[in-house]
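> quick one, structure for this:
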Amino acid sequence: MANENGEIRRYKITVEYDGTDFSGWQTQPTARTVQATLEEAIQSLTQTKVAVHGSGRTDAGVHGRGVAAHFDLASPLLDEDLRKGLNAILPSDVAIHELVPVDSDWHARFNASSRLYTYTIVHRKEPLLRRQAWLLFGDINADSFTDLVPELIGTHDFAGFSKRREQDDHTFCHVFEAKWEQEEHLSRFTLRANRFLYGMVRCIVGGLIQVGRDSLGRDEFMKLLKREADIPIPMLAPAIGLVLEDVRYDPAERKVVGEAFRKVGAHPVPKNE
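Okay, the predicted model is just below:
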């Protein structure tokens, strides 16, 4: 759709990026970030400075496959021409797969109902996965922890699985989906939740690996989840295996989270998320 009247419109974009050479999503003064790279491409194409608002903030080295974001722009270009023009400017490790106009009050972060992350581990050298998987040698007894994974589903205080920042309003998250898939040479952990704390997925993966190697007890893992003991957080799995796969905008999910968080006295969208 062309914007012939020159009015400012809000655009939703779906972005994929290889996070290896980025210092995370959020703009930093002296570092290469995904947000700044997108903003620079838009300004280069349209001669307009805009702010790109993401659905979340991935850390350095974390990848994104279906990351939603939005920005406001007055552009005469057709939507598809705008998308193609931006992709022609963007570096090879970032791409916009979808660009569509949305309502002016739609927000990539505040309207999101859940995010889906995967974490991939390979147990032998896999050249095609060398930038998106943790290469981890040695025995891991997955049978010792796979039944713990479904325990993550529901509303929990995940402070025990996070490098908590002082500005966090609270540390409750509602998990919709959690699973561990095991193949001969590959393991994959999937987690969908309304929000994620700093380092949360990587801490959970690290904790499960520690259980599988008998360096963390099953009961200790559950005490971390239930906040029943002051146990040090598990090891932090490296960023390389983590991918933000998808962001959902489902009113039914938002209702579930709202009801669950009211029961624990927490706000569904903390101001400092």
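
> switch to C-alpha atoms for all contacts and neighbour counts from now on
Fine.

> tell me where the stretch 101-250 of the chain has helices.
For the stretch 101-250 of the chain, the helices defined by DSSP state H, counting those that start in this stretch cover 200-212, 218-226.

> reformat those helices as CSV; add distance to Leu244 and mean neighbour count.
As requested, those are arranged in CSV below (distance: least, CA to CA, whole Å; neighbours: other CA atoms under 10 Å):
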stretch, distance to Leu244, mean neighbour count
helix 200-212, 11, 23
helix 218-226, 22, 17
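
> including distance to Arg109, could the ones you listed go into JSON lines?
Output for the helices of the stretch 101-250 of the chain, formatted as JSON lines (distance: least, CA to CA, whole Å):
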{"stretch": "helix 200-212", "distance to Arg109": "18"}
{"stretch": "helix 218-226", "distance to Arg109": "26"}
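
> out of those helices, nearest to Asp139?
helix 200-212 (8.2 Å; CA to CA).

> just checking, what packs against that closest one?
strand 114-122, helix 218-226 (3 or more CA pairs under 8 Å, 6 or more residues apart in numbering; DSSP states H and E).

> any chance of those in TSV, plus distance to Gly138?
Formatted as TSV, the helices and strands packed on helix 200-212 follow (distance: least, CA to CA, whole Å):
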stretch	distance to Gly138
strand 114-122	11
helix 218-226	20
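
> out of these, which is closest to Gln47?
Among these, strand 114-122 comes nearest to Gln47, with 32.4 Å by CA to CA.

> ok, which of the helices and strands packed on helix 200-212 comes nearest Leu136?
strand 114-122 (6.2 Å).

> the closest one versus helix 200-212: what angle between them?
40 degrees (axes from the mean of the first three to the mean of the last three CA atoms, to 10 degrees).

> what's around Pro238, how many residues?
Counted with other CA atoms under 10 Å, the neighbours of Pro238 add up to 18.

> tell me the contacts of it?
134, 202 (CA atoms under 8 Å, 6 or more residues apart in numbering).

> I have a second one here; can you model it like the first so I can compare?
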Amino acid sequence: MTAKQRYFIELAYDGTAYHGWQVQQNAHSVQEALNKALSTILRQPIETTGCGRTDTGVHAKEFFAHFDVEGVDSPLSMDNGDETKGSHGLSTIDYGLKIRGLNSILPADIAIKNIIPVSPGAHARFDATLRSYQYHVHFNKDPFLRGYSWQLRDVPDMELMNQAAAMIMDYIDFSCFSKSNTQVKTNNCKISRAEWVKTEQGMVFHISADRFLRNMVRAIVGTLMMVGRKEIPPEAVRQIIESKNRSNAGMSVPACGLYLTEVKY
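Okay, here's the model as predicted:
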């Protein structure tokens, strides 16, 4: 029976040119580019499983995926006699070479940070205990923020938005912020942080939870913007969440300002 070794791979990417993380027909994805690069470097077909999925145009400062390598003599498990060789046969020198090799053939907007040997049952998606996102907003025209932050003309009331954000953490069912017709078993999520912070250019929304629904963060930001513009009072967010109806929540804000920033295991 052929031996397999499972690895976690840590990467970061600029999502501007991609139709999200997940492989799709007739669309360019980050996963497709990574699978191709790994298959080339390891000289065998590689399929990765991501820690989640990011939508078209969304960025990731930290993202993990796992993949399996077949055979004890695979390029990631060869014994070259190096004293730095770890328990799975891959030396620190080998890791560095593979990371540099991957980065040399991947597009400039995808960067590999680390490759980590893990147990056969380790899972990049299901083993994650916390995920954190940031949503960036700026107010003055800046060509260097184009595609990486959402420009607003008027400054919303951050204090009101933070009042509403604090209320969000009282709930677990976020059906009202989920994209329609998604195939998930539950719309429950445990949010541990939801907070707007002022920055030099504008403001950033920080949100952390054990899991997120599709389009959830962008829908939350859109709803909080309604509060910040004083279209609805902060207390109205409770009614929106309790309605479990997506049409009652705010718009889905542009993808360019959204970043996956941390995944914990």
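
> what's the TM between chain one and chain two?
TM-score for the superposed chains, counting by TM-score structural alignment, normalised by the length of structure 2: 0.86, backed by 244 aligned residues with a CA RMSD of 1.9 Å.

> quick one: whichever residue in structure 1 pairs up with Ala12 of structure 2 from Glu98 of structure 1, how far?
Aligned by TM-score structural alignment, Ala12 of structure 2 pairs with Glu16 of structure 1. With the distance defined as CA to CA, to the nearest Å, Glu16 of structure 1 ends up 10 Å from Glu98 of structure 1.

> which one's more surrounded, these two?
Glu16 (22 against 17).

> so the more buried one is in contact with Val62, correct?
No. Using CA atoms under 8 Å, Glu16 of structure 1 makes no contact with Val62, being 11.4 Å away.

> residue contacts, the residue nearest the centre of structure 1?
Nearest to the geometric centre of structure 1 sits Leu244, at 3.9 Å (CA atoms, centre = their mean). Listed by CA under 8 Å, 6+ apart, the contact set of Leu244 of structure 1 reads 58, 62-67, 115-118.

> buried only: go through the residues you listed for me.
58, 62-67, 115-118 (16 or more other CA atoms under 10 Å).

> strands of the stretch 151-273 of structure 1, start to end?
Assigned by DSSP state E, counting those that start in this stretch, the strands in the stretch 151-273 of structure 1 fall at 154-157, 172-182, 186-193, 242-248.

> would you turn the ones you listed into JSON lines with distance to Asp139 of structure 1?
JSON lines is the format used below for the strands of the stretch 151-273 of structure 1 (distance: least, CA to CA, whole Å):
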{"stretch": "strand 154-157", "distance to Asp139 of structure 1": "30"}
{"stretch": "strand 172-182", "distance to Asp139 of structure 1": "13"}
{"stretch": "strand 186-193", "distance to Asp139 of structure 1": "12"}
{"stretch": "strand 242-248", "distance to Asp139 of structure 1": "21"}
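
> just say which of the ones you listed is most tucked in.
strand 242-248 (a mean of 23; mean count of other CA atoms under 10 Å).

> so what's Val15 of structure 1 up against?
64-69, 94-98.

> the closest residue to it other than its chain neighbours in helix, strand or coil?
The shortest distance from Val15 of structure 1 to any non-neighbouring residue, by CA to CA, 6 or more residues apart in numbering, is to Ile96 (4.6 Å). Recorded secondary structure, Ile96 of structure 1: strand (DSSP: H, G, I helix; E, B strand; the rest coil).

> Ile96 of structure 1 - how many residues pack around it?
Neighbours of Ile96 of structure 1 using other CA under 10 Å come to 20.

> and what of Arg229 of structure 2?
By other CA under 10 Å, 16 other residues sit near Arg229 of structure 2.

> can you tell me what it aligns to in structure 1?
Using TM-score structural alignment, the partner of Arg229 of structure 2 in structure 1 is Arg213.

> then Ile105 of structure 2?
Per TM-score structural alignment, Ile105 of structure 2 is aligned with Ile89.

> swap in Lys179 of structure 2?
Matched by TM-score structural alignment, Lys179 of structure 2 corresponds to Lys163 in structure 1.

> contact partners for its match?
197-200, 233.

> could I get the residues you listed in a markdown table, plus columns for distance to Arg32 of structure 1?
Shown next, in a markdown table, are the contacts of Lys163 of structure 1 (distance: CA to CA, whole Å):
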| residue | distance to Arg32 of structure 1 |
| --- | --- |
| Leu197 | 23 |
| Tyr198 | 20 |
| Gly199 | 20 |
| Met200 | 23 |
| Ile233 | 29 |
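
> checking these against structure 2: which ones persist?
Retained in structure 2 (both residues aligned by TM-score structural alignment, their matches' CA atoms under 8 Å) from the contacts of Lys163 of structure 1: 197-200.

> what about the aligned residue in structure 2 for Ser187 of structure 1, distance to Asp157 of structure 2?
Superposed on structure 2 with TM-score structural alignment, Ser187 of structure 1 falls opposite Met203. According to CA to CA, Met203 of structure 2 and Asp157 of structure 2 sit 11 Å apart.

> repeat for Val237 of structure 2
Val237 of structure 2 sits 15 Å away from Asp157 of structure 2 when distances are taken as CA to CA.

> what about Phe144 of structure 2, how many neighbours?
Phe144 of structure 2 has 8 nearby residues by other CA under 10 Å.

> so what corresponds to it in structure 1?
By TM-score structural alignment, Phe144 of structure 2 lines up with Leu128.
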